[in-house]
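[1] When you get a sec, could you give me coordinates for this:
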Amino acid sequence: MTDPMQGVFAVATTPFSSDGEQDLAQLTRGLERVLSAGVDGVLLLGATGEAMALTAQEQEAQVRHAVDVVDGRVPLVAGCMDYRPADVVRRVAQAKEWGAAGAMVTPSYYGGLDAEVAVAALDEVFAASELPLILYNNPHSVGTDVLPEHMEPLLRHESFWAVKETSGAATRVRELRDALGDDVQVFVGADGLALEGYTQGAAGWVAASAWLLPEQCVALARAAESGDWAKAVELWDGLSAPLSAIEGSHHFISLIKQTMGRLGFEQGPVRSPLGTASAADVEALLSAVERL
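    Prediction:
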């Protein structure tokens, strides 16, 4: 791809009002906040965005609204996850219609497919896509770890823009860069490994934490991008505690939302079946954030 999309992509939450409806006014406030902090892009309908808990109509409303608010200031990427490849193809086409600049896809979730089988199914998606695609490798949730060598057949598709790497393997970012070359961007997806990913040459960071701490995440990225590793390590010393608290929680979406609410950016509750973070965990994260 030419003119690749890089840098920090903040993963938006879905704010809900007290009556359980999607709160697009609060989404606007959140978008303006992260844009003011200097993020390079926004991802909607990811896991942090509670995509699976939204109806098709709510998903469309969220993306169309965000496209209007962002108004081309940064790229806006929409999560397009589904089980059947044909349904993923349909979702990507819808995201393009709604105005998204790119789409994020995963292997078919829950099935625990062999990686070769998962990539063969994704080949149909990449062949059909008119949007740049980021492949989200999240074996802990999807059940399939797609290794660098498994992704190589996808290189024949111009739509293959990037990989969001969330396996937690310590050297995976470097391995992906070696296997995929310069035409495919590699993004850190595990917030707790952001600095490590940057030391291995990551092109960016798809960060749930950037919805909560956009200024700090952007500052870390800029230090790493400029090669100021002393500054990056200094920033990481502060960021690592809140990011580790988020990464280590099974209820991280609720944890982010509740902490933002305590900071004056109300996000409302998570929607069933997601669980609610404990008051103790929220206090611990809030304390870590306040120490920044």
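
[2] switch to C-alpha atoms for all contacts and neighbour counts from now on
    OK.

[3] got the contact list for Tyr109?
    Tyr109 makes contact with Asp82, Tyr83, Ser141, Val142, Gly143, Thr144, according to CA atoms under 8 Å, 6 or more residues apart in numbering.

[4] Grab the nearest non-local neighbour of the second one.
    The shortest distance from Tyr83 to any residue that is not its chain neighbour, by CA to CA, 6 or more residues apart in numbering, is 4.6 Å, and that residue is Ser108.

[5] Surely the one you found is in contact with Cys80?
    No: judged on CA atoms under 8 Å, Ser108 makes no contact with Cys80 at a distance of 11.2 Å.

[6] What is the nearest of the contacts of Tyr109 to Arg33?
    Taking CA to CA as the measure, Arg33 lies nearest Ser141 of those, at 29.1 Å.

[7] Helices of the stretch 1-150 of the chain, start to end?
    Using DSSP state H, counting those that start in this stretch, the helices of the stretch 1-150 of the chain run over residues 24-36, 56-70, 85-98, 115-128, 139-142, 148-151.

[8] Out of those, the one nearest Ser244 is which?
    Nearest to Ser244 among these is helix 139-142; the distance by CA to CA comes to 16.6 Å.

[9] follow-up on the earlier one: is it possible to mark the buried ones in the contacts of Tyr109?
    Asp82, Val142, Gly143, Thr144 (16 or more other CA atoms under 10 Å).

[10] would JSON lines of the residues you listed with distance to Thr28 be doable?
    Converted to JSON lines, those look like this (distance: CA to CA, whole Å):
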{"residue": "Asp82", "distance to Thr28": "27"}
{"residue": "Val142", "distance to Thr28": "30"}
{"residue": "Gly143", "distance to Thr28": "34"}
{"residue": "Thr144", "distance to Thr28": "35"}
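
[11] which ones are touching the residue lying closest to Thr144 once chain neighbours are set aside?
    In space, Thr144 comes closest to Gly112 once its chain neighbours are excluded; the distance is 5.4 Å by CA to CA, 6+ apart. With contact taken as CA under 8 Å, 6+ apart, Gly112 is in contact with Val142, Gly143, Thr144.

[12] Among these, find me the one that's closest to Leu243.
    Val142 (21.9 Å).

[13] this one next, for a side-by-side:
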Amino acid sequence: MSFGTGTTGVYPIAATPFHPDGRLDLDGVDRLTDFYQDAGATGMTILGIMGEAQKLEPEESRAIARRVVARSRVPVVVGVSAPGFAAMRSLARDAMDAGAAGVMVAPAPHLRSDEQIAAYFAQAVEAIGPDVPWALQDYPLTLSVILSVPVIARIMAEHPSCVMLKAEDWPGLEKLTALRKLQADGTLRPFSILTANGGIFLDFEPERGSDGAMTGYAFPDMLVELIDLHARGERDAAHDLFDAHLPLIRYEQQPGVGLSVRKYVLMRRGVIGSDVQRKPGPALSATGRAEVDYLLERLARKDARAAL
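    Coordinates of the predicted model:
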């Protein structure tokens, strides 16, 4: 399945469902896989930060990757970021052998200088293999690593196997414009840019040159519609749809409890059986759940998908 420099559309970041006692829910993995595809996703990204990858046993990560790849009709990108390159290499090879379309790699949180960042990704590409297509995750708000436009350009120049930038800097609109300007004048090779940050800036990112979204908002079907509206040039309709969902998108952006909100909405939508996170992880309070319910009720007045 295709995953390359021309990738467009919506690649939802998948949650990882667990049973109430914390065990991995593989039947829930199947339902989520179907849900994202039925929502119109052009691909899927699994084992990211939202997927609680750091809380999984290595064999659990492999089991999820194999299960999703076997079931999916769209390209699957597997997050392989790890503290060490041996674990990164092992998961990447296993995922690609299972039929994954590519992998996603984030910078290690300890990196500071551009030289450290460049050296890290050179070693990462050596570990996973230069023939493996991969997405570069730029997420300084969580990872505390600043990928400047020049260092992104350097990584892209040095590693042709990097086919996508997952852009989730904040603010990031000017960064998108700067990267696309370099590509337009021929000083930077083509690559796909999908944006994240929970969709909080998806009202303007396509206008700045993004190719779509790679984020975990609990209404991926809305994300698909939004990207399609932008592609058709229906600016006002796209902004109207975004504005209707913005209160819930904003509520999901709360540090710490954001994943709890997403899992709760996915449970309310009937996609997963439990909204539990694997420990350590916060749960929504009764008041928090009531607030989300209220936001869904208000959203349902404008978007029937929220009438749960």
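
[14] before we move on, back to that, tabulate the helices of the stretch 1-150 of the first structure (TSV), appending distance to Leu44 of the first structure.
    Formatted as TSV, the helices of the stretch 1-150 of the first structure follow (distance: least, CA to CA, whole Å):
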stretch	distance to Leu44 of the first structure
helix 24-36	11
helix 56-70	7
helix 85-98	10
helix 115-128	19
helix 139-142	18
helix 148-151	24
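
[15] Just tell me which of these ends up closest to Thr166 of the first structure.
    helix 139-142 (7.6 Å).

[16] Which secondary structure elements does the closest one sit against?
    Contacting helix 139-142 of the first structure under the criterion 3 or more CA pairs under 8 Å, 6 or more residues apart in numbering; DSSP states H and E is no other helix or strand.

[17] That helix against the second structure, how far on average?
    Compared with the second structure after the fit, helix 139-142 of the first structure shows a mean deviation of 1.4 Å (mean CA distance after the TM-score superposition for the first structure).

[18] re the thing from before, looking at the helices of the stretch 1-150 of the first structure, which is closest to Ile246 of the first structure?
    helix 139-142 (15.6 Å).

[19] hmm, who's touching that closest one?
    Taking CA under 8 Å, 6+ apart as the rule, helix 139-142 of the first structure contacts Thr106, Pro107, Ser108, Tyr109, Tyr110, Gly111, Gly112, Asp145, Val146, Thr166, Ser167.

[20] try stretch 210-224 of the second structure
    Contact partners of stretch 210-224 of the second structure, identified using CA under 8 Å, 6+ apart, comprise 7-15, 36, 39-41, 45, 50, 166, 176, 192-199, 202, 206, 227, 249, 252, 262-263, 265-266.

[21] ends of it, how far apart?
    From its first residue to its last, stretch 210-224 of the second structure covers 14 Å (CA to CA, to the nearest Å).

[22] same question, stretch 65-83 of the first structure
    Terminal residues of stretch 65-83 of the first structure are spaced 26 Å apart (CA to CA).

[23] got the buried residues for it?
    By 16+ other CA under 10 Å, the buried positions in stretch 65-83 of the first structure come out as 65-67, 70, 74-82.

[24] can you pull out the strands in the first structure?
    For the first structure, the strands defined by DSSP state E cover 7-11, 41-44, 76-79, 102-105, 133-137, 160-165, 185-188, 204-207.

[25] so what secondary structure elements neighbour the second one?
    Using 3+ CA pairs under 8 Å, 6+ apart, the elements in contact with strand 41-44 of the first structure are strand 7-11, strand 76-79.

[26] Roughly how far does the alignment partner in the first structure of Ala167 of the second structure sit from Leu176 of the first structure?
    Aligning on TM-score structural alignment places Ala167 of the second structure opposite Glu165 in the first structure. From Glu165 of the first structure across to Leu176 of the first structure, the span is 9 Å (CA to CA).

[27] Between these two, which contacts overlap?
    Counting by CA under 8 Å, 6+ apart, the common neighbours of Glu165 of the first structure and Leu176 are Val186.

[28] Those two: which has the busier surroundings?
    With neighbours defined as other CA atoms under 10 Å, Glu165 of the first structure and Leu176 compare such that Glu165 has more, 28 against 22.

[29] Can you pull up the most central residue in the first structure?
    In the first structure, the residue lying closest to the centroid (CA atoms, centre = their mean) is Val206, at 4.2 Å.

[30] That one and Val8 of the first structure, how far apart?
    Val206 of the first structure sits 6 Å away from Val8 of the first structure, going by CA to CA.

[31] what's the counterpart of the residue nearest to the centre of the first structure in the second structure?
    Structural alignment (TM-score structural alignment) places Val206 of the first structure against Met214 in the second structure.

[32] What sits closest to that match if chain neighbours are left out?
    Computed as CA to CA, 6+ apart, the closest residue to Met214 of the second structure that is not its neighbour in sequence is Tyr11, at 4.6 Å.

[33] In contact with the aligned residue in the first structure for the one you found, which residues?
    Counting by TM-score structural alignment, Tyr11 of the second structure lines up with Phe9 in the first structure. Neighbouring residues of Phe9 of the first structure by CA under 8 Å, 6+ apart: Val39, Asp40, Gly41, Val42, Leu43, Gly204, Trp205, Val206, Ala207, Ala210.
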